[in-house]
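*Asks:* coords please:
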Amino acid sequence: MQDYRPENIDCFYFQYTHCAKVQCNFQHRQSCKDSSEICLNWFRHRKCRNRVCPRKHLNHEVMVAYFLCPVEKNTNHCLQLTCPMYHEKARQFIEHGIIPPNPVPTLSQVRRKKMVHFVYLENPQVQNMVKSANQLLNKVRSFIANSVREGKLTQDKGRSYYKEILHAILFYGNISDPVIEPNSFFEKEEFELLSNKYPDVFRNYNTHLPRRPPFTVLLDAVIEILGTRNQNEVFKCLLHLTEEMVLELSDARSNKCGNIFVSTVISCCYFVNHHITNEKTDNYYGASVSCRGRQQKEIMIDILCCETWHQVVSLAVCIGNWYKNQCLLFPETMYSIAYNVTFNEESPPETGTTSNNQHGHTGVGSGDVQNTDALENNSILKRHAHLKLRAPCERCLKMFPNIVYHPRPEYHKHPYWEYGNCAECESLSQLLYANPQIVMRLGYFVQRTILYSPVEQVHLPNDLIFRKHRRLVENLRSLGFDVGEHLPFYDPSGTDSTALEVFQS
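*Replies:* Here you go, the predicted model:
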């Protein structure tokens, strides 16, 4: 299982029943047998050096991965009364009644310590997040205000986009370590202005969850403002926006943006119905999950799985995450193309553009830099942002194996990121929401150890997404986010904030 090693995990059998193995790969620690709490250090860093730690090195995630009863997993019900394995569902017996699920250790409510003010201000992570937020918010504010003024976006929709991005950034600051308070992102006058204009954002950033990362919201706003899903137009606008969000990096050779809220990968997917109408769907876009920190990224991916993405995409992410297995089989004429957004001091080389007439997507010529007709005028590239074709990673090939990717990978580099981090998940989810007829044509490729019978197809997505929900709650509580079992999500369409007119010059 990703990041967790058996030698850092408590043996479930030793902790709750009896371990019969002579040489067990898991830890046998007497010191935590009576504990019902998870070791916070182990939960955050995947290991704990204290061999007599009084708290358990177990949580729901590892108990499912290493100790879940295979009979329960396959048939949904274990009939062995003395089964020593982990059961997350209640078992009912005629003579013995109902045996409840095995207990799962929980995280104690621990808040992160706030740093001394002068140390806090000098912290590089704090500085990077504050600068990143300022650049993104300033550019988004100007972009949306101009669009509203030009009649390309309604004032209500523009306000909603800005509020959603602002809320997501304040939420990231709240789950950051150290905590970054809202007033740290702004000068005093701007903070007072925004908090008065958007009181619901500043009231709900630490009680309600965002549904999308900030850059995904911006991508959605770009498409609505442009009124087209044409690749050239969408990418031209995105490049223009991201050029003004580049942070100055200590490494002058870096070709990355440096802004932690700007996605590094953009993907585009579409479907061609060769068998019936020979028509191509619109292009649908997605961005990689843009946030910093392992727990913070897990939180955002779990939010997307539980709340935002199409259920079949969430299912593919869950199957990949929990079982490292394939899941979905799309129709054979589903296409996906992805790009890295890179930044150079020199203009991108002049390269030809080839067009695939059969499938209607744009390819690249002799170089590896995207150069479409709409991007040929390099005068708009103030900081020389350009797109570099990116092959799908091992995670995407595992989750969506039969999509026609461009380019196809020449080798499989093992990714360090989690299932669900890739831009392809968002773009495919958008496509499936807009084209429900494609969902009816999906195939499922799930091993019998995961899916025992066709009846289980109805229940399996909910069961796995529930595990994501539990991990989300655990992560939020470990970072001091005040949350119950019911997760509230922020709605930017609230009416208690005023118009976007304040941002118009």
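
*Asks:* when you work out contacts or count neighbours from here on, use the C-alpha atoms and nothing else.
*Replies:* Noted.

*Asks:* identify the residues contacting Ala423.
*Replies:* Val265, Ile266, Ser267, Gly286, Ala287, Ser288, Val289, Ala338 (CA atoms under 8 Å, 6 or more residues apart in numbering).

*Asks:* same thing but 7 Å
*Replies:* Val265, Ile266, Ser267, Gly286, Ala287, Ser288 (CA atoms under 7 Å, 6 or more residues apart in numbering).

*Asks:* relative to Ile99, how far out is the closest residue to the first one other than its chain neighbours?
*Replies:* What that stands for is Val265. With sequence-adjacent residues excluded and distances taken as CA to CA, 6 or more residues apart in numbering, Val265 is closest to Asn340, at 4.6 Å. Using CA to CA, to the nearest Å, we find Asn340 at a distance of 52 Å from Ile99.

*Asks:* so for these two, which residue has more residues nearby?
*Replies:* Asn340 (19 against 13; other CA atoms under 10 Å).

*Asks:* ok so that one is a strand residue?
*Replies:* Yes: under DSSP: H, G, I helix; E, B strand; the rest coil, Asn340 falls within a strand.

*Asks:* who's in contact with it?
*Replies:* Thr264, Val265, Ile266, Leu387, Lys388, Leu389, Arg390.

*Asks:* one more to put side by side:
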Amino acid sequence: MKTSKKAEIDAKIKENLVTSGTIFIDKFADILKANNGSPEVNSHYMQRVLHSIFFIGYVSKPRVYPEDFIPESVRESFKKKFPGPFRDYKSHVPHQTPYSILLEFMSENKNFNGPNILMQELWEINKSLWKTDTNIGYQPVANDFTATVIAYSCYSDIKDNNNVKSAYGSSISCRGKVPRMIMIHISVLQVWDLAISYAVCQEGNSPALVFPNKVCCHAFSFNCNRNCFLEVPPCAKCNKSFRDVKFNPSCENPDDDPTWPYGNCAENESLNKLLKGCQDLRSRILTEKNTEGNQMDITEIETMFKKEKEEKLKKTLKNLLGSQNIPLRETNGKLQSFQPM
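*Replies:* Prediction:
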């Protein structure tokens, strides 16, 4: 009886993951087509989305293979057009989750006058990504690859006539503890600025990163009951990890806020992109003062991360990937990651 129940649950999980991935691929293809971009750009993004979905499916439990996500009627044409994702899904790691790639495409290929307009577009996209569950009165059910939270960060660059730099990020959007932890470790080791990686690894403990003035971060979370994105304050760990950031909305008592698994929050990706896009800001990052009144600058933070955190994280990632029969391969000290053809 127990075995039969487990098999039933596994079958439902697999069905949801397959449906989620198929819907996501179909919708992303529509987004690329509507954008009228170059074939090279569209292929670049589609390959990344396919590889990320195939990789996450492979490391999920129960396992899902690339062929499961692609309808049989178009499977061979997909393999011929995008051979890389079908070849590399169990040997190369992705840099981002599918939704993070979608958000990157939206923010880099369209002009948005502030985050509210983007939130409206993402809301329309999310409606297309959701499934409908007839068992609960035709209510939408969240897609396994849809991000719950989107964060918008900005900074007035004093070396560029106070030109406002901005960046968007999403929460880690994949179902299951192991896939999520794999994606977080990949982000910390290979994707995020090492200052963000260091702060995330501190898990809200000292020393936190201290940002200069004029850095803001605005987060939005989808509310199922009200059927819209609502502004949300950062979790307790983000509040403690990123000091002097003007979070909107702010927290009256950060200790009362929820605490998510480290690295899962949209604020991490958003602030990371802001640092990578603004060297003036990055050069001014410090840590909190220790008991002796000393602070680390950006170079010392990088050195400390590599000395104290990097090898432990690689070992954990190796174990996580190994549990899913994926070897941890490195080239010149970097993880072997997927590159679109």
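
*Asks:* TM-score of the superposed pair?
*Replies:* Superposed pair, TM-score by TM-score structural alignment, normalised by the length of the second structure: 0.87. Supporting alignment: 330 aligned residues with a CA RMSD of 2.9 Å.

*Asks:* returning to what we had before: what residue of the second structure matches up with the residue nearest to Val265 of the first structure?
*Replies:* Using TM-score structural alignment, the partner of Asn340 of the first structure in the second structure is Ser221.

*Asks:* of the contacts of Asn340 of the first structure, which ones are shared with the second structure?
*Replies:* For the contacts of Asn340 of the first structure, the subset whose aligned partners also touch in the second structure (both residues aligned by TM-score structural alignment, their matches' CA atoms under 7 Å) is Thr264, Val265, Ile266, Leu387, Lys388, Leu389, Arg390.

*Asks:* the fourth one pairs with which position in the second structure?
*Replies:* I take that to be Leu387 of the first structure. Using TM-score structural alignment, Leu387 of the first structure lines up with Phe229 in the second structure.

*Asks:* next up, the contacts around the nearest residue to that match once chain neighbours are set aside.
*Replies:* Counting by CA to CA, 6+ apart, Phe229 of the second structure lies nearest to Phe222, which is 4.2 Å off, once chain neighbours are set aside. With contact taken as CA under 7 Å, 6+ apart, Phe222 of the second structure is in contact with Thr148, Val149, Cys228, Phe229, Leu230.

*Asks:* confirm that the fourth one sits in a strand.
*Replies:* Think Phe229 of the second structure. Yes: the assignment for Phe229 of the second structure is a strand, going by three-state DSSP.

*Asks:* return the distance of stretch 322-335 of the first structure from the chain's centre.
*Replies:* Centroid separation for stretch 322-335 of the first structure versus its chain: 19 Å, with CA atoms, centre = their mean, to the nearest Å.

*Asks:* can you give me the end-to-end span of that stretch?
*Replies:* 26 Å.

*Asks:* tell me how many other residues crowd the equivalent of Phe82 of the second structure over in the first structure.
*Replies:* Using TM-score structural alignment, the partner of Phe82 of the second structure in the first structure is Tyr198. With neighbours defined by other CA under 10 Å, the count for Tyr198 of the first structure comes to 22.

*Asks:* ditto for the one 4 residues further on
*Replies:* The tally of other residues near Phe202 of the first structure (other CA under 10 Å) stands at 21.

*Asks:* which elements pack onto the helix or strand containing Lys79 of the second structure?
*Replies:* Per DSSP states H and E, Lys79 of the second structure falls inside helix 72-81. Using 3 or more CA pairs under 7 Å, 6 or more residues apart in numbering; DSSP states H and E, no helix or strand is in contact with helix 72-81 of the second structure.

*Asks:* tell me how far that helix lies from the chain's centre.
*Replies:* Distance, centroid of helix 72-81 of the second structure to centroid of chain: 28 Å (CA atoms, centre = their mean).
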